[in-house]
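Peer 1: Structure here, sequence nowhere to be found:
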């Protein structure tokens, strides 16, 4: 057994439990949806998934901390600074509209560093996972995963570029640089939420950028992308998730060779 093998096995079990709940509620006629204080939606599936994950972690990892989107933070009771970070359903707006691009995101952090990530998208029949020193994999489940690797595209003119909503980039004051990247790359699409990062890790696209995320949106993505050979920073060029353990984050993920130019195009060159 290697460094994070036990934790990866637990993450898969957490995802299995989450998938059983979320898949049963997807497109359910009696799905309950409410608006949170920030006016984003939350469904009964979001809360049920997080409660199930919290209960299992309390049983299997009672000393670890936990941060979840719906129920907040539970500090670590044991030493070592280990903390699980969970987004029970990333892509809730898709989920409540019947769009199958949504997933449960599970990360393990040591201090502020994500060392393990798992993304499970049951409506797509696909799961991605990775841990430091373990590599990155994708498949329908833990037993049928295959290694994944980022692309080798070396020029923006040949790159497939993925972005989040343009309104977010407008709010960040970076709409024009993003539009110019769209013009200068081979192809541009907004696949949204976790999905662009996972396509990047598989080598299906080459750059994914997002101006504003919460820790639970990004923590699970980092080990998967980096273990697949990619580069993942914030807009300032700091290793993601930049900005500490809480608050708002940004993301620039790439296959590596394109990273410096993308950061320069967005007007925030890499930190030295």
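Peer 2: Sure, I can see it. On a predicted model such as this, the values are computed, not experimentally measured, just so you know.
Peer 1: make it CA atoms for all contacts and neighbour counts henceforth
Peer 2: Fine.
Peer 1: Tell me which stretches of the stretch 1-150 of the chain form strands.
Peer 2: Along the stretch 1-150 of the chain, the segments classed as strands by DSSP state E, counting those that start in this stretch run 33-35, 41-43, 65-68, 72-74, 82-90, 103-110, 113-121, 126-131, 135-139, 146-147.
Peer 1: okay, those strands in a markdown table with distance to residue 221 next?
Peer 2: What follows is those, written out as a markdown table (distance: least, C-alpha to C-alpha, whole Å):
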| stretch | distance to residue 221 |
| --- | --- |
| strand 33-35 | 26 |
| strand 41-43 | 21 |
| strand 65-68 | 15 |
| strand 72-74 | 20 |
| strand 82-90 | 11 |
| strand 103-110 | 8 |
| strand 113-121 | 6 |
| strand 126-131 | 9 |
| strand 135-139 | 11 |
| strand 146-147 | 16 |
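Peer 1: Grab the most central residue of this protein for me.
Peer 2: residue 221 (3.5 Å; C-alpha atoms, centre = their mean).
Peer 1: Stretch 34-53: which residues count as buried?
Peer 2: 41, 42, 43, 45, 46, 47, 48, 49, 50, 51, 52, 53 (16 or more other C-alpha atoms under 10 Å).
Peer 1: What count of nearby residues applies to residue 232?
Peer 2: Counted with other C-alpha atoms under 10 Å, residues neighbouring residue 232 total 28.
Peer 1: out of the buried residues of stretch 34-53, who's nearest residue 13?
Peer 2: For those, the residue nearest residue 13 by C-alpha to C-alpha is residue 53; the value is 9.4 Å.
Peer 1: picking up where we left off before, wait, which of the strands of the stretch 1-150 of the chain is closest to residue 232?
Peer 2: Of those, nearest to residue 232 by C-alpha to C-alpha is strand 113-121, at 11.5 Å.
Peer 1: who touches that closest one?
Peer 2: By C-alpha atoms under 8 Å, 6 or more residues apart in numbering, the residues outside strand 113-121 that reach it are 4, 8, 11-12, 15, 19, 101-109, 126-132, 194, 219-224, 241.
Peer 1: Double-check residue 80 against residue 65; I have them as touching.
Peer 2: No: under the criterion of C-alpha atoms under 8 Å, residue 80 makes no contact with residue 65, lying 10.1 Å away.
Peer 1: ok, and here's another one to check against it:
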């Protein structure tokens, strides 16, 4: 039996599932005998990543069996490509932080309709920060509506990103001006900090995956910001190849100048 989408019921289902997942993650934070290993030899993962993934998948897919599923910690199934609605999940975004017992990790879930998110929740339980958004209804932090900031220029702006990358004068035709930097381990949390107006932009020159960005994309967009690739194109989700090019999340006022500067990188062989 095909279930009809219900914004209210689906959002309630999502919220409750993520809050339960957050409690599970907090119970494992700082665990002395936490089991960890490397995926593909380079990417850390913990038993809590898998436990949170299992909880979310059981809760969300048992309630909505006709929806698709895409998660960092699940084997991908191409059947999702034919689904109208798809859950996109990062059980623990910022696993390195989590393993170290740090607070800058988050649980991220978006519901796509077609190729764009329509519901999202991003929960950083150790920071007591619960971000949420519904398409065309605004973005919220701990149930209070949020908006992106009003900074009008790059000089002095607050940037979530790699300070060394942007300060490397050999990399840029025009050096970036002085900025204040932050770098949460969870990239989704970096984007959410832009939505809340605490930072002006979040930039990653390295490719990410759909599950790293989808939930935060809707949140920053509903907060009046923009989330796009280095050419200013909005992301299209639920693709066969889930990798995304470089990511820029910022305000409409700052986006043109940021994109112009991103295009001003020197060729890689420039010494």
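Peer 2: Now that the structure is in, tell me what you want to look at. As the structure is a computational prediction, the values presented were derived from the model and not from experiment.
Peer 1: Restricted to buried residues, select the contacts of strand 113-121 of structure 1 in PyMOL.
Peer 2: Here is the PyMOL command that picks out the buried ones among the contacts of strand 113-121 of structure 1, judged by 16+ other C-alpha under 10 Å:
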select buried, resi 4+8+11+12+15+19+101+102+103+104+105+106+107+108+109+127+128+129+130+131+132+194+219+220+221+222+223+224+241
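Peer 1: mind listing the helices in structure 2 by residue range?
Peer 2: 7-28, 47-63, 95-100, 163-167, 187-195, 210-222, 255-262 (DSSP state H).
Peer 1: how long is stretch 237-245 of structure 1 from one end to the other?
Peer 2: This stretch, stretch 237-245 of structure 1, spans 17 Å end to end (C-alpha to C-alpha, to the nearest Å).
Peer 1: Could you pull up the residues touching the closest residue in space to residue 195 of structure 2 that isn't next to it in sequence?
Peer 2: Nearest non-adjacent residue to residue 195 of structure 2, counting by C-alpha to C-alpha, 6 or more residues apart in numbering: residue 220, 4.4 Å away. Residue 220 of structure 2 sits next to 139, 148, 191, 192, 194, 195, 226, 227, 249 when contact means C-alpha under 8 Å, 6+ apart.
Peer 1: from memory residue 74 of structure 1 sits against residue 67, does it?
Peer 2: Yes: at 6.3 Å, residue 74 of structure 1 counts as touching residue 67 under the criterion of C-alpha under 8 Å.
Peer 1: More neighbours: the two, which one.
Peer 2: Taking other C-alpha under 10 Å, residue 74 of structure 1 and residue 67 do not tie; residue 67 has more neighbours (20 against 14).
Peer 1: Which residue comes closest to the more buried one once chain neighbours are left out?
Peer 2: residue 73 (4.3 Å).
Peer 1: The one you found -> structure 2?
Peer 2: Counting by TM-score structural alignment, residue 73 of structure 1 lines up with residue 76 in structure 2.
Peer 1: what's the answer for residue 154 of structure 1, then?
Peer 2: Using TM-score structural alignment, the partner of residue 154 of structure 1 in structure 2 is residue 152.
Peer 1: quick one, what contacts the equivalent of residue 63 of structure 2 over in structure 1?
Peer 2: Here residue 63 of structure 2 is matched to residue 60 in structure 1, going by TM-score structural alignment. Taking C-alpha under 8 Å, 6+ apart, we find residue 60 of structure 1 in contact with no residue.
Peer 1: and if you look at residue 193 of structure 2?
Peer 2: residue 199 are the contacts of residue 193 of structure 2 under C-alpha under 8 Å, 6+ apart.
Peer 1: Repeat the analysis, applying 10 Å as the threshold.
Peer 2: 131, 141, 148, 159-160, 184, 187, 199-202, 216, 219-220 (C-alpha atoms under 10 Å, 6 or more residues apart in numbering).
Peer 1: Tell me if I'm right that residue 42 of structure 1 and residue 93 touch.
Peer 2: Yes: between residue 42 of structure 1 and residue 93 a contact is recorded at 8.5 Å, counting by C-alpha atoms under 10 Å.
Peer 1: if we can go back for a sec, in TSV: the contacts of residue 193 of structure 2, plus distance to residue 30 of structure 2.
Peer 2: Output for those, formatted as TSV (distance: C-alpha to C-alpha, whole Å):
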residue	distance to residue 30 of structure 2
131	23
141	25
148	33
159	29
160	25
184	18
187	21
199	28
200	31
201	30
202	28
216	26
219	29
220	30
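Peer 1: And these, which of them are buried?
Peer 2: For the contacts of residue 193 of structure 2, a burial check counting by 16+ other C-alpha under 10 Å picks out 131, 141, 148, 159-160, 184, 187, 199-202, 216, 219-220.
Peer 1: out of the residues you listed, who's nearest residue 240 of structure 2?
Peer 2: Taking C-alpha to C-alpha as the measure, residue 240 of structure 2 lies nearest residue 216 of those, at 20.5 Å.
Peer 1: and residue 168 of structure 2, how many neighbours?
Peer 2: Burial of residue 168 of structure 2 is recorded as 11 neighbouring residues (other C-alpha under 10 Å).
Peer 1: measure the nearest residue to it once chain neighbours are set aside to residue 249 of structure 2 for me?
Peer 2: Closest residue to residue 168 of structure 2 apart from its sequence neighbours, by C-alpha to C-alpha, 6+ apart: residue 175 at 8.0 Å. According to C-alpha to C-alpha, residue 175 of structure 2 stands 20 Å off from residue 249 of structure 2.
Peer 1: tell me the contacts of the corresponding residue of structure 1 for residue 126 of structure 2?
Peer 2: The equivalent of residue 126 of structure 2 in structure 1 is residue 123 (alignment by TM-score structural alignment). The contact partners of residue 123 of structure 1, by C-alpha under 10 Å, 6+ apart, come to 19, 22, 23, 26, 95, 98, 99, 100, 101, 102, 103.
Peer 1: The same query, at a cut-off of 8 Å, please.
Peer 2: Residue 123 of structure 1 touches 23, 100, 101, 102, counting by C-alpha under 8 Å, 6+ apart.
Peer 1: closest to residue 85 of structure 1 among the residues you listed?
Peer 2: residue 102 (16.9 Å).
Peer 1: Quick check, the closest one in contact with residue 92.
Peer 2: Yes: with contacts counted by C-alpha under 8 Å, residue 102 of structure 1 reaches residue 92, the gap being 6.9 Å.
Peer 1: With that, I have no additional questions.
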